[in-house]
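> need a structure here:
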Amino acid sequence: MTLIGATMVSKISAGPDQVHLRLLATTDLHAHLLPFDYFTDTPTSGVGLAQLADLIRAARKNAPNTLLFDNGDTLQGTPLADATFAEVLPNGDPNPMIVAMNGLGFDAATLGNHDFDFGLDYLQMSLSAARFQLTLANVHQPDGSPFLPERTLLKRRVTDGSGREHELQVGITGVVPPQVAAWSKPSVDGKLRFSDMTMAAATQVAALRDEGADVVVVLAHSGLGQKDAAAGAENTASQIAALPGVDAVFAGHTHDLFSHPGEAGRAPLVQPGAYGSHLGLIDLILEPARDENRWSVKPAQSATPSLPARVQDQDPQSTHLLSDLPDVRSQVDEAHRITRTHVDRPLGHSAVPLETLFSTIAPCAATQVIADAQRAAALPLIAAHPELSDLPILSAAAPFRAGGRAGPENYTDIPAGDLKLRHAADLYIYPNSLCVLRINGAGLLQWLERSGSIYNQIDPTATEPQKLINHSFAPYNFDRITGLTYQIDVSQPPQTDPEGHHVDEAASRIRNLRFEDGRAVGPADEMLIVTNSYRAAGGGHFPSAAQAIMVKTSSISVRDAVAKYIAQSEQSLAPTVQPSFSLTPLGGVDLLFETGPAAEKHKNRQAQLGLRAIEEDEDKQGFTPFLLTL
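You can find the predicted model right below:
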């Protein structure tokens, strides 16, 4: 056995006529290049492509026939991406993520949905510097021509167990969720067409086989999904792994960790987390087939190795990372410097902490600022439609960094004091545009039911504390809607699972839904709701949002609206936190509420919410547990 990071991976020994081919992949890096948290301006550990380079080198060391891929969502996600968009590329310098990928010797890559967030010009400028192959099977221009090559055939010299060389042809294709057409509509509408992932992959896999591919790999920027997923589904990696002719699949998009070694009728399938926390690994053994011009491909193992957590006590510029690539290191250091300067611009001041550590059990100041900023930016847009003047105006805001699959460090925790641009980016991490929808009470109720699925179902008769939060649910899908008051009854089952699939359409958790003036919200009542372009398109599996009437879209991003709102505040921010949602009392049931370790320093907030510290739970996975009596 060979130790790679924190994961034991078996060393593969190829026979005299066998070829051991190792496939490595990153996914959902989201512009995490260095192990540095630009939101807090401090070094971190366990993330970043530069830190993952150590693991890539280790995986290559005992496998001379190795290919390295990236599975998309690479160019957006941290202030490094924002600074690259605003300053690096406009200055004529290459995208630092692409620079690092070139230096590390990536062989091929596909795109993810967030790679379209900054628009096609930014995307194409970034990709123009790539020295690796790019492929995307299910995205085409209006005339039918592919946006990127639909497939690519890599020719590589490999050695077998006896040291003899062979030429191997490795076919690569990639796919991205077709929902990008809606999620990034301002950027792609009329410019690109998106089709079903499984069908597109099947077509390109067959073409690669016809062109002589010995091995076929699919880079599926898609979660595992259901094997019977309908056409056009967002997550179809499991379907793709069952396609004839596929030898290996790397999944992504949902930030999960998954590894399946493959079996009859199903190729090995690996999903290596996000942010550079893990590396995807699939080992294949190739043996000569009866046809001497072909190889028989057999899976040997699959894994998601990770580096042990390391505490970085200095700025990444002074660490060893990428030190063997001095040209790359120099460009990365400069991008890092530009980013820190970019996000250090002053905006204003806050009289109160802005944190999301308790945002899933009670309304908080952080989401109130987002909701207020959205509403302020939308009012001039709504004023242009006098026929809408009598409709209530609501605002939907989610705590983007509030635990979930990203773990216990994934929380916003901005202390009272001066606010800078990095704090606005911390509150709102995506470049989504502002939208105003017209929706009725029935649609609003479904919206809230989906958000309320973040909670586990609680048994009021149980005597032992039960975990309240389902950490598999992405917190950016927990919309709190201001302009309303409502309760969430967690003793009832959720309508959906974390991925948005309906598990009980008749389930109902939302109680006492009222406008802020106390009027009950009826199914036919109409209102306006300010939200973002991702949610307006149904992103996060909110079909009622997609079915609502679009009143107005704006070129301004919600994050820019938040920054402007902070900068234009004449006094220190002290948001009045609207009551909006609360949890229905259950007669004194003890619940286990798990949040980030930073919650321990917010004693006043703990007291306000009636939280009681308890002994650490062995199964807490790094979260800090509290008791909450409901």
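> drop to CA atoms for contacts and neighbour counts, all remaining ones
Noted.
> who touches stretch 241-248?
202, 205-206, 209, 215-218, 240, 249, 265-269, 282, 297, 299 (Cα atoms under 8 Å, 6 or more residues apart in numbering).
> tell me which residues of it are tucked away?
241-243, 245-248 (16 or more other Cα atoms under 10 Å).
> Nearest to residue 552 among those residues?
Closest approach to residue 552 among the buried residues of stretch 241-248 (Cα to Cα): residue 241, at 40.7 Å.
> distance of the closest one from residue 272?
16 Å (Cα to Cα, to the nearest Å).
> which among the contacts of stretch 241-248 end up buried?
202, 205-206, 209, 215-218, 240, 249, 266-269, 282, 297, 299.
> Break down the stretch 351-500 of the chain into its strands, ranges please.
354-355, 393-397, 413-414, 417-420, 433-440, 466-467, 480-482, 484-488 (DSSP state E, counting those that start in this stretch).
> Need the winner for burial among those strands.
strand 480-482 (a mean of 26; mean count of other Cα atoms under 10 Å).
> and it, what does it pack onto?
When contacts are defined as 3 or more Cα pairs under 8 Å, 6 or more residues apart in numbering; DSSP states H and E, strand 480-482 sits against helix 365-383, strand 393-397.
> quick one more, to check against the first:
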Amino acid sequence: MRLRHLAAIGAAVAMGLSASPMTSTAQAAPTDSGDLTILSTTDIHGHVFNWDYFKDAAFADSTKGSSSAPLGMSRVSTIVKDVRAQRGADSVVTLDNGDILQGTPLTYLAAKQPDTLASEDVMARAFNLIGYDAVNTGNHEFNYGLGRLDSFAKQLKAPLLAANVVDTATGKPLDGATTMLTRTVAGHQVKVGVVGVTTPGSAVWDKANLDGKVDFLDPVTTADQYAASLRAAGADVVVVLAHMGLDETNPSPIYKNLPENAATSIAQKVHGVDVVIDGHTHQDVVSTVVDGASGHKVLITQPDYWARSVSDVRIPLSFASGKAAVNYGSVATWATAKYTRDVAEDSSFASDPVLATDHKATVSYVNSVVAKSTTAMSTEKSMVEDTPILDFIGSVEARTVADKLKGTKYEGIPVIAQVSPFSRTASFPQGDVKIKDIAGLYVFDNTLAGIELTGAQLRDYLEYSARYFRQVSPGATVNPAPQADGGDTQAVVDGKTIWDYNYDAVTGVTYSIDISKPVGQRILGLSWQGKPVTDDQKFIMAINNYRMNGGGGYPHVTSAPVVWNEILEIRQLLIDSASKAGTIDPKDFFVKDWFLTTTGETWPAGDGTTPTPTPTNPGTPSKPGEPSQPGKPSQPGKPSQPGKPSQPGRPGLPHTGV
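This is a model prediction of the structure:
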């Protein structure tokens, strides 16, 4: 990969001293005070337009939290243009905080089938049209490998940053570490230093793409080092782009004893920083103020994901002493959110021939028919009951791995599969099933692998997955809504919500989950072909790369023997399988493997039949939400996530993908 790292910090700073292309040549008479504006976005995940490719329709107008719409870069462009016109382009800095290259069928085609799109990189084109001044590297930038990232970086006019992502051969940043921008505020030149760091979780989630090629350093100490260098080079204001969320309570290390999220620590411990722009967790947190290491307050701001908002930070500056001085007494009032739902689309951006052509090509792609379904299938209740649509995924995964193991020493070992309910709204219609339907079911760009587990390890795995459910009273009716909405799913454990993409069902074995019992005692009747699973029994688990590499923190999987891994994309395997069969019929793959209970029922029943599981409450609606993988998946994404595919969340979509 072409290295765009900085040979020396001083050289990087010197290179960045030139004014942005947006800087006006007109000079106003100097005054003693004025505002520097920092506009920022994060976790855009390929949402150039207000278009849901999975539904082949515009996102419905909404002002509600994570479903806010209209959204997209075409409206971000309107906001940026308006602010520049109102305040003077030469006083405005425009930044993005990463998770750009994954999240929609548009970004999938750009990475995997670029010949179907225009020759110019679609995401670089969108960023260049708006005129960003610097762009950070998110975890989902690594999903398609370093070649895809490098192609984007070459066509992006703004510097691409990630100070803590270093080339293992040189020990230097893979792309850029910092940039220095010169702006004019109240007739005075102001130097704005920008540092970019990203979550070290990518070393785990995209190990196959990164292992041996790049390493991830501590983002806090790295940001502190580069912020000091920018101050020494004359920066009046320092901004850290941190592709990670606020610090978590009792965080688990994600890589080399580093946490996934450390934006709070960056604001508190990095000397000389004024503003931290965070992201990755797909939250809309306009203003968080903490005490910084340099004796003044520091602002943390996170724009809403999928280009739903722009964080508008106005930093008051005084020039009474001849040099820019920040008014830190007003930090709590610096940030406001400008929502894309409140503005019209920028017509010149939307009519750009490259973007318009690529959007049209993507719409055509997702409407390609791949098979016919004999019946309608939905994921609506897939988190609380075994459903045919999830078994469709599991059957393709298990069959693929079993076929690949033929002729090896692993042939004959039972193959099982883990499947997560990424979406509560995905469905297959009766009749034509299109690519958009399968893509809406499997929203993250995960790949498939096979690992070996013992029966004891499988039980641990399932018990860990069952943390997803809130403990209820014996005999209670299960409410499929999230705990935050009064339901029994998406339980909050140690202060952290377990999102849908981090709940796994396993096909190929039978079991029940008694959520009236404490975690660790919930998995009942774990059997294979009607016989109890023994501790030393061997299984091959078909598993996605996010989970295998540690996404979600599942036990045993990161150290389990990998028996097969050809890095085949699960979504494409689903498309190919459906296309080859021509028909999707639940009788070909659906087997009821598991159910929830609150009264101890499990397999096998005394008469050899499956017992009746505890009913769910159909009167309590599931919260649709959106896939968010922070790791995800938007990975999530926590698509992101996720979190949010945003990654796999992920959406940040976590936080992938998942």
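> and the contacts of stretch 241-248 of the first structure, which of them are in strands?
Among the contacts of stretch 241-248 of the first structure, the members falling in strands (DSSP state E) are 215-218, 249, 269, 282, 297, 299.
> what would the strands of the stretch 351-500 of the first structure look like in CSV with distance to residue 87 of the first structure?
Formatted as CSV, these follow (distance: least, Cα to Cα, whole Å):
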stretch, distance to residue 87 of the first structure
strand 354-355, 28
strand 393-397, 29
strand 413-414, 25
strand 417-420, 17
strand 433-440, 20
strand 466-467, 45
strand 480-482, 34
strand 484-488, 40
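> what's the closest of these to residue 61 of the first structure?
Closest approach to residue 61 of the first structure among the strands of the stretch 351-500 of the first structure (Cα to Cα): strand 413-414, 40.5 Å.
> Just give me the mean distance for the closest one relative to the second structure.
Taken over the aligned residues, the distance from strand 413-414 of the first structure to the second structure averages 2.4 Å (mean Cα distance after the TM-score superposition for the first structure).
> ok, and what's touching that strand?
With contact meaning Cα under 8 Å, 6+ apart, strand 413-414 of the first structure is reached by 353-357, 423, 598.
> corresponding residues in the second structure for it?
Using TM-score structural alignment, strand 413-414 of the first structure lines up with residues 427-428 of the second structure.
> Any figure for the gap between residue 51 of the first structure and residue 558 of the first structure?
31 Å.
> Ok, residue 540 of the first structure next?
Distance from residue 540 of the first structure to residue 558 of the first structure, by Cα to Cα: 17 Å.
> out of those two, which sits in the busier spot?
For residue 540 of the first structure versus residue 558, the count of surrounding residues by other Cα atoms under 10 Å is larger for residue 558: 27 against 18.
> got the contact list for that one?
374, 428, 431-434, 532.
> which bit of the second structure covers stretch 363-375 of the first structure?
The aligned range for stretch 363-375 of the first structure is 386-398, by TM-score structural alignment.
> what sits up against that stretch?
377-379, 381-382, 415-421, 427-428, 448, 506-507, 541-543, 570, 573-574, 577, 586, 589-595.
> repeat that with 7 Å
Outside stretch 386-398 of the second structure, the residues within contact range by Cα atoms under 7 Å, 6 or more residues apart in numbering are 377-379, 415-419, 507, 542, 574, 586, 589-590, 592-595.
> before we move on, which element is residue 511 of the first structure in?
According to DSSP states H and E, residue 511 of the first structure maps onto strand 510-515.
> The helix or strand just after that strand maps to which residues in the second structure?
Sequence-wise, the next helix or strand downstream of strand 510-515 of the first structure (DSSP H and E) is strand 526-532. Mapping strand 526-532 of the first structure onto the second structure (TM-score structural alignment) gives residues 538-544.
> which residues sit against the matching stretch?
Contacts for stretch 538-544 of the second structure (Cα under 7 Å, 6+ apart): 397-398, 401, 413-418, 446-455.
> For that stretch, give me the average deviation versus the first structure.
Looks like 1.2 Å for stretch 538-544 of the second structure (mean Cα distance after the TM-score superposition for the first structure).
> can I assume residue 466 of the first structure is in contact with residue 591?
Yes. Between residue 466 of the first structure and residue 591 there is a contact under Cα atoms under 7 Å: 5.0 Å.
> Which stretches in the stretch 201-350 of the first structure count as strands?
215-220, 248-250, 257-260, 269-272, 280-288, 295-303, 346-350.
> The second structure: matching residues for the shortest one?
Taking TM-score structural alignment as the measure, the second structure aligns residues 275-277 with strand 248-250 of the first structure.
> ok now the matching stretch, how far from the chain's centre?
Distance of stretch 275-277 of the second structure from the chain centroid (Cα atoms, centre = their mean, to the nearest Å) equals 19 Å.
> after superposition, how close is it to the first structure?
Looks like 1.0 Å for stretch 275-277 of the second structure (mean Cα distance after the TM-score superposition for the first structure).
> same question, stretch 568-581 of the second structure
With mean Cα distance after the TM-score superposition for the first structure, stretch 568-581 of the second structure averages 1.2 Å from its match.
> list the buried ones in that stretch?
Those buried within stretch 568-581 of the second structure under the rule 16+ other Cα under 10 Å are 568-575, 577-579.
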